[in-house]
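J.: My questions are about this predicted structure, shown below with the sequence.
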Amino acid sequence: MSQSAGRHLLLVVNPTAGHYTEQRLTNFVQQLEHIGCDVQVELTRRQGHSTEIVRSYLARNTPDIIIAGGGDGTIAEIAQAMMKAPCALALWPIGSANVLARELHIPFDDAENAALLARGTRRTVWPGQITTAEQTTPTLFLQMAGVGLDGWIVQNLSPMLKKHTGRVAYVIAALQLALSRPLPPFKTRVDGISHRTVLSIISKGRLYGGPFALFHHNLHHQPAFSVLLLHRLNPLLIIWQMIMMRLKRRPSSNPAFTILTGETIICDHTSPIPAQSDGDFRGVTPLRITSAPTLLKIIAPPQPVAPSTPSQRSTSGRNTKRR
């Protein structure tokens, strides 16, 4: 008998996700039923609806697995409602970027994904949480948050353009912003050490914007973040510093960006600076980011052997100390 036989699954699907079709949903449900699962499907109608669906369902039932059908934003919404639930979270990656699914090596082929669910291999991840001036209740994110340029892009992104062009929509929005307004600098404190930035990326994983590796280490398994602090929008200086990093040479004394690790990140400014997490707009500064108090179980392939703990030496050549 299949290990998945008799399992009850709740599949919450965002029908506006970039790679969703009704036929694909029907086929995926049939594959899950073929391996012996009982599947209940719920479609979301708006941002935040995933959280409402899961909370309402968990008040009446205890499924074995809750499947997030969508992108990183949908996953974060569902995780928000699951943090104290005994069931595990699974991913059906049908969004535009699917960064977390790439990070955890979740199969994009639906038949392989169903086989992964049948095996039921679980990994534990440590989500982040963000509070902003507009959202004082902590909001979970599983992959990354961005303050400054990232926030401006998500705040101004056209949902229709994102649906039809995927990651290209972010590039178009970034170019429009670069041509229309200067980006004000703001202060980012990482474990108490202050930095002047125009963009701060706070991440649990290595990847950014899809398959692009921004950091060397995956930190989903510990209460820490990789942090990229962009100090100036100078494309030539950024490219030169990246080349120096690849050659393992010391960058200039006045770097374009700094990469480090930290556990508590605070951003502030005299005027509001927008922020996003897992692709959804979260509000404006002042904001605070820490790891969530509770771990989350996710259906995923076994975790690869972890590399040694990342050094606390930043790529700008300055040492950073935990406080």
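T.: Cool, the structure landed.

J.: Please make it C-alpha for all contacts and neighbour counts, starting now.
T.: Fine.

J.: just the strands in the stretch 101-250 of the chain please.
T.: Along the stretch 101-250 of the chain, counting by DSSP state E, counting those that start in this stretch, strands occupy 122-125, 128-131, 139-141, 144-148, 186-190, 193-197, 199-203, 207-208, 212-213, 225-230.

J.: right, so of these, which gets closest to residue 11?
T.: Residue 11 sits nearest to strand 122-125 of all the strands of the stretch 101-250 of the chain, at 17.5 Å, using CA to CA.

J.: quick one: contacts of that closest one?
T.: 88, 220-222, 295-303 (CA atoms under 8 Å, 6 or more residues apart in numbering).

J.: Kindly indicate which of those lies nearest residue 75.
T.: residue 298 (10.8 Å).

J.: Contacts for the helix or strand harbouring the closest one next, please.
T.: According to DSSP states H and E, residue 298 maps onto strand 296-299. For strand 296-299, contacts defined as CA under 8 Å, 6+ apart pick out 79, 83, 87-91, 116-117, 120-127.

J.: Could I get the buried residue list for the helix or strand where residue 53 lies?
T.: Using DSSP H and E, residue 53 maps to helix 49-58. Within helix 49-58, the residues scored as buried using 16 or more other CA atoms under 10 Å are 49-51, 53-55.

J.: Pick the one among the residues you listed closest to residue 212.
T.: Looking across the buried residues of helix 49-58 and measuring by CA to CA, the closest to residue 212 is residue 50, at 27.5 Å.

J.: Now do the same contact list for that closest one.
T.: Applying CA under 8 Å, 6+ apart, one finds that residue 50 lies in contact with 12, 44, 74, 77-78.

J.: What are the boundaries of the helices in the protein?
T.: In the chain, the helices defined using DSSP state H lie at 22-34, 49-58, 72-82, 99-103, 110-119, 149-156, 159-165, 168-180, 235-246.

J.: which one of the buried residues of helix 49-58 is nearest residue 105?
T.: residue 50 (23.3 Å).

J.: Presented hereafter is structure B, for comparison with structure A:
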Amino acid sequence: MSGRKIIDVIVNPAAGSRNGGLFDAVVQQLHDEGAVVRCFETEGAGHATELAARCAQEAYADVIVAAGGDGTINEVARGLLGSPTPLGVLPLGTANVLAVELGQKLRARSVADTLLHGDAKLIGTGLVNGEMFLLMVGAGFDGAVVSAIQPSMKRRLGKLAFVFEGLKTWLKGPRYPISVEIDGMVDEAAWVVVTNARHYAGPFVLAPTADIADPHLQAFIFQKHSRLAFAGYFLGLALGHVARMPGVHVSRFQELDLSSAGPVPVEVDGDAFQNLPLTISQGTQFLRLVVPQA
């Protein structure tokens, strides 16, 4: 067999009910190709980071794989910062934004081929209150949606859970006034999304010029406070035209501070985070990520 021979897999046992058998099929494909596969199940929040750091310190595996959604991938990535061992992805989540970003097909043969033979490329990261993120930070609308979804609801409804809670949050109306300070310039917003990637919430293109391998973050500042305005934002996102819409300010930055008079919910890489205030900046460390073959 050519390619990687020893593969450690850190798996979130609750993720997408292991995505209709994708996890077992990928592991079987890896075994069939002659790879030695060790699987470690997470037991709670933060455990994936501990497992990844431990595996990286052992320096036994050729690749350490995050098997789960974008939140699990984030945790494993945190444990691999500064390590020469690359991160692999076995997408088992609801939105699988990173998999979409990489062009990874959700088929066992394709995922296994990537883990065995894909190139390991350096990618940029971001920092939110000193903690690493790979894809995005959302303050306001999407923070409220993610915070409202219980794990049991996500397992039962999948993507429909986000649609259901998104509709409920929209009907309540925008209610999160946010103060934004970008590199010393102050602005006001109803919703803020900071992204390291092109895609958002799965297949939707938010930032057409973004590149996860390019160490630049973009802030999308949605300024209008009304249900009608937010309906327009959602339509623009579906069409890939958000950056050109009135009431949307897009900026690259070195440091961004978000604050508010009241509690504003936040999501980071698809998982609920602490409320505002936040300080967001470009990450100081790169990560080696295994990507599909061209």
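T.: Arrived safely, thanks for sending. Note that this is a predicted model, so its numbers are computed, not measured.

J.: Stretch 91-111 of the first structure aligns to what range in the second structure?
T.: Under TM-score structural alignment, stretch 91-111 of the first structure corresponds to residues 89-109 of the second structure.

J.: Determine how far that stretch lies from the middle of the whole chain.
T.: Relative to its chain's centre, stretch 89-109 of the second structure lies at 11 Å (CA atoms, centre = their mean, to the nearest Å).

J.: If we go by neighbour counts, what in it is buried?
T.: Neighbour counts over stretch 89-109 of the second structure (16+ other CA under 10 Å) mark 89-102, 104, 106, 108 as buried.

J.: repeat for stretch 60-77 of the first structure
T.: For stretch 60-77 of the first structure, a neighbour-count test (16+ other CA under 10 Å) marks 63-77 as buried.

J.: The first structure: which residue goes with residue 259 of the second structure?
T.: That one, residue 259 of the second structure, aligns with residue 268 by TM-score structural alignment.

J.: Quick check, its match in contact with residue 284.
T.: No - checked against CA atoms under 8 Å, the pair residue 268 of the first structure and residue 284 is beyond contact range at 9.1 Å.

J.: Who has more neighbours out of those two?
T.: Taking other CA atoms under 10 Å, residue 268 of the first structure and residue 284 do not tie; residue 284 has more neighbours (24 against 17).

J.: From residue 271 of the first structure, how far off is the more buried one?
T.: Between residue 284 of the first structure and residue 271 of the first structure the distance is 9 Å, computed by CA to CA, to the nearest Å.

J.: Need the residues touching each of the two.
T.: What both residue 284 of the first structure and residue 271 touch, as defined by CA under 8 Å, 6+ apart, is an empty set.

J.: Between the contacts of residue 50 of the first structure, which sits nearest residue 131 of the first structure?
T.: Nearest to residue 131 of the first structure out of the contacts of residue 50 of the first structure is residue 77 (CA to CA; 14.7 Å).

J.: ok, that closest one to residue 177 of the first structure distance?
T.: 27 Å.

J.: What is the aligned counterpart of residue 79 of the second structure in the first structure?
T.: In the first structure, the residue matched to residue 79 of the second structure (TM-score structural alignment) is residue 81.

J.: ok, now which ones touch its match?
T.: 51-52, 54-55.

J.: Mind doing that once more with 7 Å?
T.: 51, 54-55 (CA atoms under 7 Å, 6 or more residues apart in numbering).

J.: would you list those in a markdown table and tack on distance to residue 250 of the first structure?
T.: As requested, the contacts of residue 81 of the first structure are exported to a markdown table (distance: CA to CA, whole Å):
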| residue | distance to residue 250 of the first structure |
| --- | --- |
| 51 | 46 |
| 54 | 49 |
| 55 | 50 |
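
J.: Nearest to residue 280 of the first structure among those?
T.: Residue 280 of the first structure has its nearest neighbour among the contacts of residue 81 of the first structure in residue 51, at 13.8 Å by CA to CA.

J.: could you measure that closest one against residue 290 of the first structure, distance?
T.: Distance, residue 51 of the first structure to residue 290 of the first structure, using CA to CA: 21 Å.

J.: Kindly report the same for residue 74 of the first structure.
T.: 20 Å.

J.: Kindly report the same for residue 213 of the first structure.
T.: Distance from residue 213 of the first structure to residue 290 of the first structure, counting by CA to CA: 22 Å.

J.: what's the answer for residue 265 of the first structure, then?
T.: From residue 265 of the first structure to residue 290 of the first structure the distance is 7 Å (CA to CA).

J.: tally of neighbours for the counterpart of residue 249 of the second structure in the first structure?
T.: Alignment note: residue 249 of the second structure maps to residue 258 in the first structure; criterion TM-score structural alignment. Neighbourhood size, residue 258 of the first structure [other CA under 10 Å]: 21.

J.: hang on, isn't residue 258 of the first structure packed against residue 227?
T.: No - taking contacts as CA atoms under 7 Å, residue 258 of the first structure lies outside contact range of residue 227: 8.1 Å.
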